[in-house]
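Novice: my questions concern the predicted model and sequence given below.
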Amino acid sequence: MSLRHIACSLLLSSLALPLLAAECPALLQGELPKLRSKGASFDLCQFAGKPLVVVNTASFCGFTPQFKGLEALYQRYQDQGLEVLGVPSDDFRQESDDSAETATVCYVNYGVTFTMTEPQPVSGDDAIALFKGLAEQSRQPRWNFFKYVVDRQGKVVASFSSLTKPDDPELIAAVEKAIASQP
């Protein structure tokens, strides 16, 4: 391989990087620590171009059994590209201080297979960037298990209160609308 060929390849590679970054909507730019991963984090851009349900969770809330319905929703639509992101939070004082206990509730008690983060602030001035962006497009969560449905372009198509169960027809319709959206 000639020096000219290598230089040309490097130039093309460097030009492609900004294009890839531009494909990730502002809402999804950033990293979050993955639950039960010993310091490992994941890039939210992994959800770019995919329909997404984002929900703030808590292990000791009356709505915690919704994990079962969220998992069923994920299993039902996963083959169509749906992702679910659970973000535990103690903003409403119903999450454990011990992330191992949070992981047990999610993974063992409810069999969650979708992505979960370490506990994060989700409301008010201390909210993480993802939840600030969600609130700008919709509204801030007022309690645990508030749900946002995000389309393939990173736009909130609907949000639902804690009272809305994951199998609610309106939430299902919003998920199907997000799945049908074009990347």
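Specialist: Now that the structure is in, tell me what you want to look at.
Novice: contacts, neighbours, all on C-alpha from now
Specialist: Fine.
Novice: what strand or helix carries the residue most central in space within the chain?
Specialist: Nearest residue to the geometric centre of the chain (CA atoms, centre = their mean): Leu85, 3.2 Å. In this structure, Leu85 is located in strand 83-88 according to DSSP states H and E.
Novice: next secondary structure after that strand?
Specialist: Downstream of strand 83-88, the first helix or strand assigned by DSSP H and E is helix 99-103.
Novice: contacts for that following helix?
Specialist: Contacts of helix 99-103 from elsewhere in the structure, counted by CA atoms under 8 Å, 6 or more residues apart in numbering, are 35-36, 59, 88, 95-96, 118-119.
Novice: what about Ser159, which SS state?
Specialist: Of the three states, Ser159 takes strand according to DSSP: H, G, I helix; E, B strand; the rest coil.
Novice: likewise Pro166?
Specialist: coil.
Novice: is it true that Gly133 touches Leu27?
Specialist: Yes - proximity of Gly133 to Leu27 meets the contact threshold set by CA atoms under 8 Å, at 5.6 Å.
Novice: which one's more surrounded, these two?
Specialist: Neighbours of Gly133 and Leu27, each counted by other CA atoms under 10 Å, are more numerous for Leu27; the result is 22 against 19.
Novice: quick one, what contacts the more buried one?
Specialist: For Leu27, the set of contacting residues under the criterion of CA under 8 Å, 6+ apart consists of 129-130, 133-134, 154-155.
Novice: what about 7 Å?
Specialist: For Leu27, the contacting residues are 130, 133, 154, by CA atoms under 7 Å, 6 or more residues apart in numbering.
Novice: repeat for Phe114
Specialist: Applying CA under 7 Å, 6+ apart, we find Phe114 in contact with 84-85.
Novice: and here's the other structure:
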Amino acid sequence: MATSLFAEEPAVYSIPLKDIDGKETTLKAYSGKALLIVNVASECGFTPQYEGLEALYRKYKDKGLVVLGFPCNDFGQQEPGSNDEIKKFCSSKFSVTFPMFDKLHTKGPEQHPLYAALSGPSSPVPGKVTWNFNKYLISRDGKILAHYESDVEPDSTTLTQAIDAALAGK
């Protein structure tokens, strides 16, 4: 199959975002990497997953996985803090080194375009983001591969096997 030099960039890479420090960015810098996009919260029963997400990131980052944290206050107001407070919490409590982004909405009228792409009707895995710590696995070429609910732990066989397959290009 011939590849065009002008192939359209996957939509997920071009969506405007802000990092946790408020700097304008996109996911384009992560092109060629497998991504695990997670809506995170500091005061949730699933908050201890930060530890597992960081372990996952450290285990797989040299193989091409990037975990991306997107703080969200949509579920039970469990992420009330400012970006600075969130950043301090994540680094002091869980030694988070994976990239974190600006707080956003995953649902409702203010739903961020990233989450509209991940969960909307044109997504390969359409359906609502149901709670904090939902996870979306993105292939190295920017395709949405899977959606995992909050109760899927970062070190679960289900998730790690899917990451291994994504990194292998399967």
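Specialist: Yep, that arrived. Remember, predicted model here, so these are calculated numbers, not experimental data.
Novice: with the contacts of Leu27 of structure 1 in mind, which one is nearest to Leu19 of structure 1?
Specialist: If you rank those by distance to Leu19 of structure 1 using CA to CA, Gly154 comes first, at 16.6 Å.
Novice: in structure 1, what residue spans correspond to strands?
Specialist: For structure 1, the strands identified by DSSP state E occupy 31-33, 41-43, 52-57, 83-88, 115-116, 147-150, 156-160, in order along the chain.
Novice: any chance of JSON lines for the ones you listed, columns distance to Ala7 of structure 1?
Specialist: Conversion of those to JSON lines gives the following (distance: least, CA to CA, whole Å):
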{"stretch": "strand 31-33", "distance to Ala7 of structure 1": "32"}
{"stretch": "strand 41-43", "distance to Ala7 of structure 1": "29"}
{"stretch": "strand 52-57", "distance to Ala7 of structure 1": "39"}
{"stretch": "strand 83-88", "distance to Ala7 of structure 1": "39"}
{"stretch": "strand 115-116", "distance to Ala7 of structure 1": "40"}
{"stretch": "strand 147-150", "distance to Ala7 of structure 1": "40"}
{"stretch": "strand 156-160", "distance to Ala7 of structure 1": "42"}
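Novice: nearest to Leu15 of structure 1, out of those strands?
Specialist: Distances from Leu15 of structure 1 to each of those were compared using CA to CA; the shortest belongs to strand 41-43, at 21.1 Å.
Novice: most neighbours out of the contacts of helix 99-103 of structure 1, which is it?
Specialist: In terms of neighbours by other CA under 10 Å, the contacts of helix 99-103 of structure 1 top out with Pro88 at 28 neighbours.
Novice: where does stretch 128-144 of structure 2 end up in structure 1?
Specialist: Aligned by TM-score structural alignment, stretch 128-144 of structure 2 corresponds to residues 140-156 of structure 1.
Novice: give me the number of residues near the residue nearest to Val175 of structure 1 when sequence neighbours are not counted?
Specialist: Across the structure, with CA to CA, 6 or more residues apart in numbering as the measure, the residue nearest Val175 of structure 1 apart from its sequence neighbours is Val149 (6.3 Å). The criterion is other CA under 10 Å. On that basis, Val149 of structure 1 has 26 neighbouring residues.
Novice: cool, and Thr64 of structure 1?
Specialist: Neighbours of Thr64 of structure 1 under the rule other CA under 10 Å: 19.
Novice: show me what it aligns to in structure 2.
Specialist: Under the alignment (TM-score structural alignment), Thr64 of structure 1 maps onto Thr47.
Novice: likewise for Lys50 of structure 1?
Specialist: Per TM-score structural alignment, Lys50 of structure 1 is aligned with Lys33.
Novice: would you agree Ile144 of structure 2 is in contact with Ser119?
Specialist: No - in terms of CA atoms under 7 Å, Ile144 of structure 2 does not count as a neighbour of Ser119; the distance is 9.7 Å.
Novice: Gln29 of structure 1 -> structure 2?
Specialist: Structural correspondence for Gln29 of structure 1 with respect to structure 2 (TM-score structural alignment): Ser14.
Novice: again but with Gln80 of structure 1, I slipped
Specialist: Aligned against structure 2 by TM-score structural alignment, Gln80 of structure 1 finds its counterpart in Lys63.
Novice: count of neighbours near the residue nearest to the match of Thr64 of structure 1 when sequence neighbours are not counted?
Specialist: In space, not counting the residues next to it along the chain, Thr47 of structure 2 is nearest to Ala41; the distance is 6.3 Å by CA to CA, 6+ apart. The number of residues packed near Ala41 of structure 2 is 31, by other CA under 10 Å.
Novice: mind checking how far Ala41 of structure 2 is from Gly142 of structure 2?
Specialist: With distances taken as CA to CA, to the nearest Å, Ala41 of structure 2 is found 25 Å from Gly142 of structure 2.
Novice: repeat for Asn83 of structure 2
Specialist: Remark: distance between Asn83 of structure 2 and Gly142 of structure 2 (CA to CA) = 27 Å.
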